[in-house]
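Participant: Fold the stuff below for me.
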Amino acid sequence: MKLLPPEQRLLAARFSYGLTPALAKQVRRAGGARSWFDRQLATPVGDPAADECAGWWPHLSWDPVKLWRDSSSHEFANDYQRYTLARRVRADRQVREVMTEFWEQLLNVPTVGGESAYVHRRDYGETLRSLAFSSFGEILRAAVLHPAMLVFLDNARSTARQPNENLGRELLELHTVGLGAYTEAEVKDSARILTGWAVDTIEGNSKPSWSASYRTDYHATGAVSVLGFTHPNRSADGRAMTELYLAHLARHPLTARRLARRLAVKFVRDDPSEALVARLAQVYLEHDTAIVPVLQALVDSAEFLGSAGRKVRDPAEDLVATYRVTRARIARPTQQKSAANAMLYQSRQMGLMPLGWPRPDGAPITNDAWCNPARMLASYRIHHVVGGGHYPDVDVTYRRELAWLPPLPATFAQVVDHIAHQLLHRDASPALVRACCQVMSSTPDERVTRDHKLLRYGMPRVLLTVLDSPDHFLR
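Facilitator: As a prediction, this is how the structure comes out:
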């Protein structure tokens, strides 16, 4: 198997959910990782292998009224999270899936915990996916005014007489300029600006339509001032003012720096240099909040090129990467134990279900949150059952043991190296060879043939050892 050069491996691995031989081939066919990255950024929305998954769970095609009448938030959340995991495993457009998750974490509307936001949650996710490579100005507007966000952060019930501050505050603290950049008076004005954006919910309504609307009778008029944005706010129709306000926040220098830092923390290292953050913020402002130029500047930076080994996969990323690199093929689920369903239970066991973080701030993206003994042990268990082809065992196809091997006979060290190429996309380190020798009571130069103990009972042990190595835990 032909390996990508280290700098190309870094880019493809950092912006995917697992560097498979098929993805490496895609990178080589594009002329290298940087060309592959640009093509991914320019790719139209369609991704048949991933889009097909939506039809696997009936709940996902229901409209909000039917969801509210015939389902529950728990049932929907389970199906949507399964769909999300399946997309990440199967997607051909890996960069778009990675960036969709980035936006869904920054602008978090959890699939669980919200009383009724779930009825609009799939549309919210698909909206962010469609805008993943647009501008932050567009993304922010679409997210903040989406009915899922309006319901989750209580703007749906915010009125002129009783403005609810939740969305107005989180818009400043989490979505744009950051904590400490604003006053309490500005939070109140932020909330007043957003009054009027409503959703027909269960508040005093036994048969809600769940439709979004703008209600002039809910809008609080009167002059407002937030972080340099001022407006007389005389009209009962505050929609145009809201558009100006969100555009102002998206283009604010503090938003530029905060978004630049978050991108650098997610894709470079937990402690990016101030020089890198400043450069990315400058590109962001120079390109009127467009995201593609910022991502291109990030991957072209010396700091990114030197960041190998700096980022740890969170548990959900580890789960998806394990399915991808072992090339376990999941199919349409036919029962509760099917692999596409069981993946969700596995992610729960590992400590992080996709889009399940209950607070508005989204799941942590720094290494320290996911580097602890409990997480490691949970990952080891999943590596064992998936890597060994033990569980799930319904509607899934695992690779046959012979498929992992080089042409035989070969030395044990050559076998380990061949497996490392496929699972880690790198040569086996001396430490990894020693570890595999230890679990098999073998020596590096031991001759492996078709009647070797590796094929009789040992292949799951070696696969598990490779998956448990530090290189698999790193993005």
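Participant: From now on I want contacts and neighbour counts done on CA atoms only, so please keep to that.
Facilitator: Noted.
Participant: Near the nearest residue to residue 39 once chain neighbours are set aside, how many other residues are there?
Facilitator: Among residues not flanking residue 39 along the chain, residue 30 sits closest, at 8.0 Å (CA to CA, 6 or more residues apart in numbering). Neighbours of residue 30 under the rule other CA atoms under 10 Å: 15.
Participant: Was I right to think residue 30 contacts residue 40?
Facilitator: No: between residue 30 and residue 40 there is no contact under CA atoms under 8 Å: 10.1 Å.
Participant: all strands in the stretch 101-250 of the chain, in order from the N-terminus.
Facilitator: Counting by DSSP state E, counting those that start in this stretch, the stretch 101-250 of the chain has strands at residues 197-199, 212-214, 224-226, 229-231.
Participant: so which of those strands is the most packed in?
Facilitator: Mean neighbours per residue, mean count of other CA atoms under 10 Å, is largest over those for strand 197-199, with a mean of 26.
Participant: ok, residues contacting that strand?
Facilitator: 145, 147, 150-151, 155-158, 210-215 (CA atoms under 8 Å, 6 or more residues apart in numbering).
Participant: all helices of the stretch 351-475 of the chain, in order?
Facilitator: 373-387, 412-424, 430-440, 453, 459-467, 470-473 (DSSP state H, counting those that start in this stretch).
Participant: can you put those in a markdown table and add mean neighbour count and distance to residue 168?
Facilitator: Formatted as a markdown table, the helices of the stretch 351-475 of the chain follow (neighbours: other CA atoms under 10 Å; distance: least, CA to CA, whole Å):
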| stretch | mean neighbour count | distance to residue 168 |
| --- | --- | --- |
| helix 373-387 | 18 | 35 |
| helix 412-424 | 23 | 45 |
| helix 430-440 | 17 | 52 |
| helix 453 | 13 | 64 |
| helix 459-467 | 22 | 44 |
| helix 470-473 | 18 | 38 |
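Participant: Nearest to residue 330, out of these?
Facilitator: Taking CA to CA, helix 373-387 is the member of the helices of the stretch 351-475 of the chain nearest to residue 330, at 11.7 Å.
Participant: can you state the direction angle for that closest one and helix 459-467?
Facilitator: 140 degrees (axes from the mean of the first three to the mean of the last three CA atoms, to 10 degrees).
Participant: The structure of the following sequence is requested for comparison with the preceding one:
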Amino acid sequence: MSTSRPPATVRSPLAPGLALSVDPAWLLARRATHAATARQAEQIRRTGTTRWLDRQLAPARIDDRACDRFVARTFPAAVADLPTIMRLTGDKPWEAQASLSRATLWRQLTTRRPLLERVVETWHDHLHIALDSDKVHGWVAGYDRQAIRPHALGRFADLLHASLTHPAMLRYLDNTWSTADHPVENLAREVLELHTVGVGAYTEADVAALSRLLTGFTVDERTGGFVYRPEWHALGPVRIVGFGHANASPGAGPAAVRALAEHLASHPAALRRGCTRLARRFVSDYPPRSLLSRLDVTYRSHRTAIAPVLRTLFTSTEFAASTGQKWARPQEFLAAAYAASSPTYRPPAEKTPWAPLGTYAWIVHGLGHQPLAHPDPEGYPDRNDAWRHPGAMLGIWNAAEAVAGGWDATLTHRGWARTFGLTTQLTYHQAATRLHVGLHGYVPAAPDRDAVATFLRDSTLRRGVPSATERMSPQAIEWNADEAVRLVLASPYMSLR
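Facilitator: Sure, this is the predicted structure:
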């Protein structure tokens, strides 16, 4: 006769008072998806973590047409070119912001390619364009569709080149009027400082040389497409962080920038920063050097390919040991909380780009994490301390109330009691454990289980912690299930990744 062993537990450095149960499927769901749910964890467990990961690293093979069709139908400006956006919005391209922001939230909530969405978000933070900037109204949708998504799991050299030559980036960082007579340094500086090698690895002379190399890279304001104007291009040899080019003819610009992107993407400083960003996003704020060294080797040996680096990361012992080492960022918290109830979309009566997912978007905006909207070129931070402070905690608690109470009329569900199968056949202890494990995957400590069990039972006006055998009453299920969900959503368990 076999007996099941209790799950292994670890103490989180972020909440040392909690003993967190270790579950490889839940860990991968929390880190590799936005909407980490019990269903997602079970799918990973059935498929096998390695096989699931390999499928996710080849997203083109996954049928996600249902999500794509919904986005195209509900948020058409999120997948349109500039002329179409102007037509859809009545020459008000800023309305495309709402479509792209909500399309991003919907994808994170429902996609069958969740790892792709996580990596897309990572590169949007790294190669950031602020959605709310008046320089790029109508252009950011194209940046997401043409530069970030096609290359998110490809080669970083291709991603970098697509980013720095995209019309949205050229407009955002003022390169559209950069000429031989008046080179503009904004784009050159951010490419070196933020996108590749980082502070300390380049000089002001490198910035000046790169700004000259980028002259003539501009935008067709009518079509929204990229244009290279050779007559604007500054000629003469350039040296940029060890890269040299004769740059001797007006037509040399595009080929030189393509070669520079290859050089910068392979530079040791850029390599180190890129691998650290991925490890910080998916493992911990301070990823072990042993892991970074292996990511470095993988990156080099695969010519800047991103998917092999992620496979090395997610199959590493360091990742397996990282339970509880990250706090969820607000978009992750909200997607997981909403997805737990398997919501059904209900089209709003109001026909504006702000109406669908309106409350959901309002909550994430209030938490300071509206998709793609960080106000400066650095993108949203990926450190625990940036998201865990008194104001942020209050926001999470308020968000938990909104989610538990079903405030978003465009996302309806059948009720929390039905979602988690709360019946009078369950004891209060069993119901409380079911809510905890169903929402975040961690087996709660006895005091945390008892707190929720006591709250559920209080609807019967019988005070005190229920016994281990006392079954739920119909009144407790009807009156307190939603608020018990709110308690669990507001707990540190829900936010620990």
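Participant: I'd like the distance between the residue nearest to residue 39 of structure 1 and residue 263 of structure 1.
Facilitator: 25 Å (CA to CA, to the nearest Å).
Participant: What of residue 16 of structure 1?
Facilitator: 15 Å.
Participant: The two: which has the busier surroundings?
Facilitator: Ranked by neighbour count (other CA under 10 Å), residue 16 of structure 1 and residue 263 place residue 16 first, with 24 against 21.
Participant: In JSON lines: the strands of the stretch 101-250 of structure 1, plus distance to residue 113 of structure 1.
Facilitator: Shown next, in JSON lines, are the strands of the stretch 101-250 of structure 1 (distance: least, CA to CA, whole Å):
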{"stretch": "strand 197-199", "distance to residue 113 of structure 1": "18"}
{"stretch": "strand 212-214", "distance to residue 113 of structure 1": "21"}
{"stretch": "strand 224-226", "distance to residue 113 of structure 1": "30"}
{"stretch": "strand 229-231", "distance to residue 113 of structure 1": "33"}
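Participant: Of those, which is nearest residue 126 of structure 1?
Facilitator: Distance to residue 126 of structure 1, taken as CA to CA, is lowest for strand 212-214 among the strands of the stretch 101-250 of structure 1, at 17.0 Å.
Participant: With structure 2 overlaid, how far apart is the closest one on average?
Facilitator: Aligned to structure 2 and superposed, strand 212-214 of structure 1 gives a mean residue distance of 1.2 Å (mean CA distance after the TM-score superposition for structure 1).
Participant: residues in structure 2 aligned with that strand?
Facilitator: Strand 212-214 of structure 1 corresponds to residues 226-228 in structure 2, going by TM-score structural alignment.
Participant: and that stretch, how far from the chain's centre?
Facilitator: 30 Å (CA atoms, centre = their mean, to the nearest Å).
Participant: Please apply the same query to stretch 386-400 of structure 1.
Facilitator: In terms of CA atoms, centre = their mean, the centre of stretch 386-400 of structure 1 is found 24 Å from the chain centre.
Participant: what number of residues lie near the aligned partner of residue 287 of structure 1 in structure 2?
Facilitator: In structure 2, the residue matched to residue 287 of structure 1 (TM-score structural alignment) is residue 302. Using other CA under 10 Å, residue 302 of structure 2 has 13 neighbouring residues.
Participant: From what I see, residue 302 of structure 2 and residue 310 are in contact.
Facilitator: No: Residue 302 of structure 2 is beyond contact range of residue 310, at 11.9 Å (criterion: CA under 8 Å).
Participant: ok, now which ones touch the counterpart of residue 378 of structure 2 in structure 1?
Facilitator: Structural correspondence for residue 378 of structure 2 with respect to structure 1 (TM-score structural alignment): residue 361. Taking CA under 8 Å, 6+ apart as the contact definition, residue 361 of structure 1 lies against 105, 106, 107, 108, 174.
Participant: And for residue 252 of structure 1?
Facilitator: residue 177.
Participant: What residue in structure 2 is paired with it?
Facilitator: By TM-score structural alignment, residue 252 of structure 1 lines up with residue 267.
Participant: Kindly provide the distance from that match to residue 305 of structure 2.
Facilitator: Applying CA to CA, the value for residue 267 of structure 2 to residue 305 of structure 2 is 14 Å.
Participant: which ones are touching residue 154 of structure 1?
Facilitator: So residue 154 of structure 1 contacts 164, 166, 167 (CA under 8 Å, 6+ apart).
Participant: so which of the residues you listed persist in structure 2?
Facilitator: Retained in structure 2: 164, 166, 167, out of these (criterion both residues aligned by TM-score structural alignment, their matches' CA atoms under 8 Å).
Participant: how many neighbours does residue 60 of structure 2 have?
Facilitator: Other residues within reach of residue 60 of structure 2, judged by other CA under 10 Å, total 11.
Participant: ok, so what distance separates the equivalent of it over in structure 1 from residue 130 of structure 1?
Facilitator: Superposed on structure 1 with TM-score structural alignment, residue 60 of structure 2 falls opposite residue 44. Applying CA to CA, the value for residue 44 of structure 1 to residue 130 of structure 1 is 9 Å.
Participant: rewinding a little: can you list the helices of the stretch 351-475 of structure 1 in JSON lines and add distance to residue 123 of structure 1?
Facilitator: Putting the helices of the stretch 351-475 of structure 1 into JSON lines (distance: least, CA to CA, whole Å) gives the following:
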{"stretch": "helix 373-387", "distance to residue 123 of structure 1": "31"}
{"stretch": "helix 412-424", "distance to residue 123 of structure 1": "35"}
{"stretch": "helix 430-440", "distance to residue 123 of structure 1": "45"}
{"stretch": "helix 453", "distance to residue 123 of structure 1": "52"}
{"stretch": "helix 459-467", "distance to residue 123 of structure 1": "35"}
{"stretch": "helix 470-473", "distance to residue 123 of structure 1": "32"}
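Participant: Name the helix or strand for residue 86 of structure 2, please.
Facilitator: Using DSSP states H and E, residue 86 of structure 2 maps to helix 82-89.
Participant: how far does that helix sit from the chain's center?
Facilitator: 27 Å.
Participant: Would you mark the buried spots in it?
Facilitator: 82, 84, 85, 86, 88, 89 (16 or more other CA atoms under 10 Å).
Participant: Which of those residues sits closest to residue 271 of structure 2?
Facilitator: Closest to residue 271 of structure 2, out of all of the buried residues of helix 82-89 of structure 2 and judged by CA to CA, is residue 82, at 33.9 Å.
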